[in-house]
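[1] dropping a prediction and its sequence here:
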Amino acid sequence: MQYLYPNQDLTGYRQIVKVGEDLEFCGFELLRLDAGKSFESETLDEEAVLVILSGKCDISVNKKEYTNLGVRKDVFSGNPTSVYVPVKSSFKIREAQGLFAEVAIVTAKAEKQFEPFIVMPEDVVCNNRGILNYKRDVRDIIVANGEGKVHRIIVGETINYPGHWSGYPSHKHDVYNPPYETKMEEIYHFRIKPEGGFGVQVMYNEDLSLRKAYLIKDGDTVILPEGYHPIAAAPGFQVYYLWVMAGEHGRKLLPREDSKLSWLNNVGPLIK
């Protein structure tokens, strides 16, 4: 099975992960627009979140206009601006600054139709999670705030400090076993700062029938249909990743930690 989708330095639209083929519930597309260029599409049986990675855009959804969106020069420069697009909707994205804009289009299989809405940078819920060398910054774009407003999709961003891990202690969400674990697919899309660096995506399961590690470069994408999936940033480099999750059993996050690492949860109280 293909898990790693390497970066392709292309301008325009690229579908990277297709719902119903690469994964059952999650999809990922990337849009790179030169000055004044635009892109139009429709969602059909998927809901989507348009996350502005850099630049400024005008976005319309079912003729509802959102203008001059986007405040950051790159993904490391503050919170994103995002727009939710329901199923069976048309949308248009136009570069609005006369420079360059990049937009991630994350999607999830959906049946229920809701209203479009915008998530401004100040609406993003930010947390600093972890301790020691697995401390990271997490930005929830549409997570708890999406209840009653979206069907399945969950979206956010994480930034690893240089030399630090995230998704650690390792967790997974590939078995439906409430209240201990839920089943959700996930996609990561990565950026590295400075660009010449790298991160490492680890993937494994209980019996090690899945046991992989990928060298992650700027612009790469990884799908996570199963297994534990921690990430490490090489010393000297920050690792950013956009994440999208979806599954058939609702939106409540119930990850299961690797029991062999659970002792690490006792470290935090000891050093505080």
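    Sure, I can see it. Residues are numbered from 1 along each chain as shown.

[2] C-alpha from now on. contacts and neighbour counts both.
    Will do.

[3] sticking with the nearest residue to I118 once chain neighbours are set aside, tell me its helix or strand.
    Spatial nearest neighbour of I118, chain neighbours left out: V83 (4.4 Å); criterion: C-alpha to C-alpha, 6 or more residues apart in numbering. Using DSSP states H and E, V83 falls within strand 82-85.

[4] what packs against that strand?
    Packing partners of strand 82-85 (3 or more C-alpha pairs under 8 Å, 6 or more residues apart in numbering; DSSP states H and E): strand 46-54, strand 117-119.

[5] distance to Y240 and mean neighbour count for these - can I get that in JSON lines?
    Below are the helices and strands packed on strand 82-85 laid out as JSON lines (distance: least, C-alpha to C-alpha, whole Å; neighbours: other C-alpha atoms under 10 Å):
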{"stretch": "strand 46-54", "distance to Y240": "11", "mean neighbour count": "26"}
{"stretch": "strand 117-119", "distance to Y240": "19", "mean neighbour count": "17"}
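
[6] switch those strands over to CSV; also include distance to I153.
    Below are these laid out as CSV (distance: least, C-alpha to C-alpha, whole Å):
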stretch, distance to I153
strand 46-54, 7
strand 117-119, 14
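
[7] if we can go back for a sec, list the contacts of the residue nearest to I118.
    Shown in contact with V83 (C-alpha atoms under 8 Å, 6 or more residues apart in numbering): 49-51, 116-119.

[8] try this one side by side with the last:
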Amino acid sequence: MKLKQPNDFSNGTNKIVDITGPFRDYLMDFEILKLNAGDTYTNDQPLERAYLIIYGGIQVTFNGQTETMYRENYYDHNPVTLQLAPNTSVDITCTTDNTEIAIFKTENPDMTHNVLRRAEDTVVEERGKGFMNEAGTRITRTIIDKSIDPLSNLMLGEDMHYPGKWAGFPSHHHEQPEIYFYKFHPVNKKGFGLLKLGDDAVLLEENDTVLIPPNMDHPQVAAPGYAMYFIFAIRHLEGNPYIKPTFVEEHLWVEQPDAKLWPDH
């Protein structure tokens, strides 16, 4: 299901998915926080929370420490993310105009630690290189998964998706619910992509959110001329966490290994 953002985000908190609302089966809160220099924000909810800077700068105070977080843009720079345990109070003061932060929250009574995950902590992979005539080449940035943080209930990351290229293809699915959030570069609101969600084709445009139901295939492609960026957030299920496939495992889904889809060895 696509949740269309009809206008630019308002200053302050823009709620998109409510963990107690009509999409509660996705087990996550998702909102976009827009701030200008001097704006403040405070939160101490009893949820695991991840504050991912899309672009801009903030000063954060949590658990007795104060840190600066800055990201010039999402297409050239790795993400900076503050991950907080339930009930940890955070105070944010914005340091640059037009700052945008993606916030994901979920229940997690077992998490007790707080981590500032800097750009250099991101696991960066060039996926798709050498396969399918480079049709699926993309940059994947993993911020949190079970190998990085075994106690987190979130898998969180980004794809920076070359123009005309595919992601999630060959088609794949998983049992855990997932949220995608999209942007396009250059930012002139003319870029778009397409997502195959089950039997439906979903048009993807600037600031769209898509909810991926469990066990539904979801390959996607960027239109030529525009790089497609998306944040992916997966909620691990109790006793059934999502385990990211390796690069080789991802391409073992191809059923015709003799069709020149494989790299030279």
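    Looks like it arrived, so ask away. All of these numbers come straight from a predicted model, not from anything done at the bench.

[9] with the second structure overlaid, report how far the strand holding V83 of the first structure is off on average.
    With mean C-alpha distance after the TM-score superposition for the first structure, strand 82-85 of the first structure departs from the second structure by a mean of 0.7 Å once superposed.

[10] after that strand, next one along is what?
    Immediately after strand 82-85 of the first structure, counting by DSSP H and E, sits strand 90-95.

[11] that next one: which residues count as buried?
    Across strand 90-95 of the first structure, burial judged by 16 or more other C-alpha atoms under 10 Å covers 90-95.

[12] any idea what A37 of the second structure aligns with in the first structure?
    Under the alignment by TM-score structural alignment, A37 of the second structure pairs with A35 in the first structure.

[13] skipping adjacent residues, who's closest to the equivalent of A201 of the second structure over in the first structure in space?
    Counting by TM-score structural alignment, A201 of the second structure corresponds to A213 in the first structure. Spatial nearest neighbour of A213 of the first structure, excluding adjacent residues (C-alpha to C-alpha, 6+ apart): V202 at 4.4 Å.

[14] cool, D34 of the first structure as well?
    Residue nearest to D34 of the first structure in three dimensions, not counting chain neighbours: F100, with 4.7 Å by C-alpha to C-alpha, 6+ apart.

[15] follow-up on the earlier one: so what's the residue count around the match of A201 of the second structure?
    Using other C-alpha atoms under 10 Å, A213 of the first structure has 14 neighbouring residues.

[16] tell me how far L50 of the first structure lies from I223 of the first structure.
    19 Å (C-alpha to C-alpha, to the nearest Å).

[17] export the buried residues of strand 90-95 of the first structure to a markdown table and append columns for distance to K109 of the first structure.
    Conversion of the buried residues of strand 90-95 of the first structure to a markdown table gives the following (distance: C-alpha to C-alpha, whole Å):
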| residue | distance to K109 of the first structure |
| --- | --- |
| S90 | 16 |
| F91 | 17 |
| K92 | 20 |
| I93 | 21 |
| R94 | 25 |
| E95 | 27 |
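
[18] could you work out the most separated pair of these?
    Farthest apart among those by C-alpha to C-alpha are S90 and E95. That separation is 17.3 Å.

[19] what is the helix or strand containing the residue nearest to A213 of the first structure packed up against?
    Per DSSP H and E: V202 of the first structure is located in strand 199-204. Under the contact criterion of 3+ C-alpha pairs under 8 Å, 6+ apart, strand 199-204 of the first structure touches strand 211-216, strand 231-233.

[20] tilt between that strand and strand 211-216?
    160 degrees (axes from the mean of the first three to the mean of the last three C-alpha atoms, to 10 degrees).

[21] give the buried residues for stretch 29-47 of the second structure.
    So stretch 29-47 of the second structure, judged by 16+ other C-alpha under 10 Å, has buried residues 29-36, 39-40, 44-47.

[22] and which of these is nearest P257 of the second structure?
    Of all these, P257 of the second structure sits closest to F30, with 39.3 Å by C-alpha to C-alpha.

[23] contacts only, for that closest one.
    Going by C-alpha under 8 Å, 6+ apart, F30 of the second structure touches 15-18, 102-105.

[24] show me which of these are buried.
    16-18, 102-105.

[25] you'd agree N68 of the first structure is up against A101?
    No - between N68 of the first structure and A101 there is no contact under C-alpha atoms under 8 Å: 11.6 Å.

[26] pick out whichever of the two has more residues nearby.
    Under the neighbour definition other C-alpha under 10 Å, N68 of the first structure and A101 were set side by side, and A101 has more, 26 against 14.

[27] roughly how far apart are that one and G27 of the first structure?
    Distance from A101 of the first structure to G27 of the first structure, by C-alpha to C-alpha: 21 Å.

[28] picking that back up, return the most buried member of the helices and strands packed on strand 199-204 of the first structure.
    Of all these, strand 231-233 has the most neighbours on average by mean count of other C-alpha atoms under 10 Å, namely a mean of 24.

[29] elements contacting the helix or strand that that strand is followed by?
    Under the assignment DSSP H and E, the closest C-terminal helix or strand after strand 231-233 of the first structure is strand 238-246. Strand 238-246 of the first structure sits against strand 26-34, strand 100-109, strand 154-160, strand 185-193, with contacts defined as 3+ C-alpha pairs under 8 Å, 6+ apart.

[30] give me the stretch of the second structure that strand 238-246 of the first structure matches.
    Counting by TM-score structural alignment, strand 238-246 of the first structure corresponds to residues 227-235.

[31] gap between that stretch and the chain center?
    When distances are taken as C-alpha atoms, centre = their mean, to the nearest Å, stretch 227-235 of the second structure is centred 3 Å away from the chain's centroid.

[32] and stretch 265-272 of the first structure, by the same measure?
    How far stretch 265-272 of the first structure lies from its chain's middle: 29 Å, per C-alpha atoms, centre = their mean.
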